[in-house]
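Participant: coords please:
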Amino acid sequence: MESLNEVWAHLTTAQQDPPGWAVLLSALAALVIVSSTTSWQLSRGLITIAHEGGHALAAVLTRRKLQGIRLHSDTSGVTLTRGRPTGPGMILTALSGYIAPSLLGLGGAWLVSQGYITLLLWAMLVLLAGMLLMIRNLFGVVALLSTGGAVFALSWFAPDEVQSVCAHLVVWFLLFGGVRPIVELQRKRRDGRARDSDADQLARLTFLPGGFYVFFFLLVAGVSLAAGTALMAPWPPDLGLG
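Facilitator: Below is the predicted model:
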């Protein structure tokens, strides 16, 4: 019991915030990664992990049978569930994918704003481990193990200052990266290349059009980005130059 208390105390010990310039620089770096075509293609798989994790968590919470998750080298993914093909459970499962990265980013923004860097990193490890149990293809296993290994190495070996800056970078990436796939989705829908997208599946499950769900996804992503920015980079920014 004493060891568990020590672990919990370690996880919940607040770390010092990085200087304001480091927070702003991490935000700029994340924005560049998401905006650049090349870096986005290399990093987009991390958003896919969050997306499919959102589907999987919603399925479990609504008591659908989670059959497995597949992550592909083209940064796409699929979450397989079994249960009623209609109804609230199916709707919430389909609804959760595109908003998951942004909501994870918002939760992460609150944690880093409170200094709970270690808790954030270990929460990420727990979520990745849970997904690993449901992965059903080799590329997905490699992707999760690589991501989890990087997070573990950061939490175990990196100095507190490095952990804090990297945690901010990850959270900014989730917040910015949660927006771009929604914009890409609408472009594909406009060109008729996304007839089986989450938005269109939701349109078939409900009386609302697919465009409404794209707007909803964007609304959640935009509010999360605004709230996360307020939490991590309050105005006026303290650049730590004084």
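Participant: C-alpha only now, for contacts and for neighbours.
Facilitator: Will do.
Participant: how close does the most centrally placed residue in the chain sit to L174?
Facilitator: The C-alpha lying nearest the average C-alpha coordinate of the chain belongs to P101 (Cα atoms, centre = their mean; 2.8 Å). Applying Cα to Cα, to the nearest Å, the value for P101 to L174 is 5 Å.
Participant: what touches both of these two?
Facilitator: The contact sets of P101 and L174 overlap at I47 (Cα atoms under 8 Å, 6 or more residues apart in numbering).
Participant: Can you name every helix or strand that the host helix or strand of T38 contacts?
Facilitator: Per DSSP states H and E, T38 falls inside helix 37-61. The contact analysis (3 or more Cα pairs under 8 Å, 6 or more residues apart in numbering; DSSP states H and E) places helix 37-61 against helix 20-35, strand 65-71, strand 77-82, helix 88-113, helix 160-177.
Participant: neighbouring contacts of that helix?
Facilitator: 33-34, 65-66, 69, 71, 75-79, 81, 89-90, 92-101, 104, 131, 174, 177-178.
Participant: in terms of contact, does the residue nearest to the centre of the chain touch F176 like I think?
Facilitator: No: between P101 and F176 there is no contact under Cα atoms under 8 Å: 9.1 Å.
Participant: what residues are up against the residue in the chain sticking out farthest from the centre?
Facilitator: Most distant from the centre of the chain: G242, at 34.6 Å, with distances by Cα atoms, centre = their mean. Contacts for G242 (Cα under 8 Å, 6+ apart) come out as none.
Participant: mind checking the SS state of Q15?
Facilitator: What DSSP: H, G, I helix; E, B strand; the rest coil gives for Q15 is coil.
Participant: another one to check against the first:
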Amino acid sequence: MAIESVNDLWDTLMGAQPDPPGLLVLVTAVIGLVVASFRPLWRVARNAVTIAHEGGHALAALLTGRKLRGIRLEFDTSGLTLSAGRPTGPGMMFTLLGGYIAPSLVGLGGAWLLGGNRITLLLWLVVVLLLLMLINIRNVFGVVSLVVTGAIVLGVSWYATPQVQAAFAYAGVWFLLFGGVRPVFELQKLRSRGRMPESDADQLAGVTRIPALFWVGVFLVVDLAALVVGGFMLAGQWLPTISAT
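Facilitator: A predicted model of the protein is given here:
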């Protein structure tokens, strides 16, 4: 990427890239689904979902006036976001709610940007969000995880060809849309075995006096809706190619 002035940078970020081949959209959808479904791949890639999950908690805490104390990302792909404020009320409720829906909503936002062919803008926004999150990381693995992830995204956006950027962006967005749904089923499976008594859903139940299963259902409905809407946005890049042949 050759950038000679601020105007060049602005034009690069805000400009639309060419329409991706329809086959690329389809292939990256399959890749995203396979990575989110196949356990060995999921165990590695799930870290991206955890980053979005904890980022969702952090953003919701800040937007509702809570004080963010720090974020931890663990090697086992678990995470923890600490904030200070009232232990009850809307602020705490939205902070707890933000985690399990964040990966899918990030994927939905990415699908919207890709629908407008803003591939470079999407990649750079991801880098900026990772840098903002890095400021609040409180453990070594979390720092390494965000730095490596950010370096990969930045490297692709700066050095890769437009075709590689498109493939990377579409695969990542598809993965977030599919991968945002799976943790909800994992959550309920662990809850049914009594292994997550302090889950987000159970904490929401304590804050709102509404059963935890209701909140699991809210997570699932939001994530499935994001998958459907985001999927249609991305498929819109593929379907015209099919109808034209």
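Participant: what's the TM-score here?
Facilitator: For this chain pair, the superposition-based TM-score is 0.96 by TM-score structural alignment, normalised by the length of the first structure; 241 aligned residues with a Cα RMSD of 1.6 Å.
Participant: start and end residues in the second structure for stretch 126-133 of the first structure, please.
Facilitator: Mapped onto the second structure using TM-score structural alignment, stretch 126-133 of the first structure covers residues 128-135.
Participant: which residues sit against the helix or strand containing D8 of the second structure?
Facilitator: Using DSSP H and E, the element containing D8 of the second structure is helix 6-14. The contact list for helix 6-14 of the second structure (Cα under 8 Å, 6+ apart) reads 3, 118, 120-121, 124.
Participant: counterpart of V218 of the second structure in the first structure?
Facilitator: Using TM-score structural alignment to pair residues, one finds that V218 of the second structure aligns to F216 in the first structure.
Participant: Doesn't its match belong to a helix?
Facilitator: Yes: under three-state DSSP, F216 of the first structure falls within a helix.
Participant: In the first structure, what residue corresponds to V229 of the second structure?
Facilitator: Using TM-score structural alignment as the criterion, V229 of the second structure maps onto A227 of the first structure.
Participant: Could you do A171 of the second structure as well?
Facilitator: With TM-score structural alignment as the criterion, A171 of the second structure pairs with L169.
Participant: Could I get the contacting residues of that match?
Facilitator: By Cα under 8 Å, 6+ apart, the neighbours of L169 of the first structure are 23, 26-27, 29-30.
Participant: Q188 of the second structure now?
Facilitator: With Cα under 8 Å, 6+ apart, Q188 of the second structure has these contacts: V216.
Participant: how much space between the equivalent of it over in the first structure and A199 of the first structure?
Facilitator: Aligned by TM-score structural alignment, Q188 of the second structure pairs with Q186 of the first structure. Q186 of the first structure sits 9 Å away from A199 of the first structure, taking Cα to Cα as the criterion.
Participant: Need the overlap of contacts for the two.
Facilitator: Joint contacts of Q186 of the first structure and A199 (Cα under 8 Å, 6+ apart) are V214.
Participant: still on that earlier bit, could you give the residue range in the second structure aligned to the helix holding T38 of the first structure?
Facilitator: Against the second structure, helix 37-61 of the first structure falls on residues 39-63 (TM-score structural alignment).
Participant: Give me the mean deviation of the matching stretch from the first structure.
Facilitator: Superposing on the first structure places stretch 39-63 of the second structure at an average distance of 0.5 Å from its equivalents, by mean Cα distance after the TM-score superposition for the first structure.
Participant: which parts of that stretch are buried?
Facilitator: Burial within stretch 39-63 of the second structure, assessed by neighbour count using 16 or more other Cα atoms under 10 Å, is assigned to 42, 45-61.
Participant: For the helix holding D8 of the second structure, give me the average deviation versus the first structure.
Facilitator: Helix 6-14 of the second structure sits 2.3 Å off on average (mean Cα distance after the TM-score superposition for the first structure).
Participant: Quick check: buried residues in that helix?
Facilitator: Within helix 6-14 of the second structure, the residues that qualify as buried are 12-13, counting by 16+ other Cα under 10 Å.
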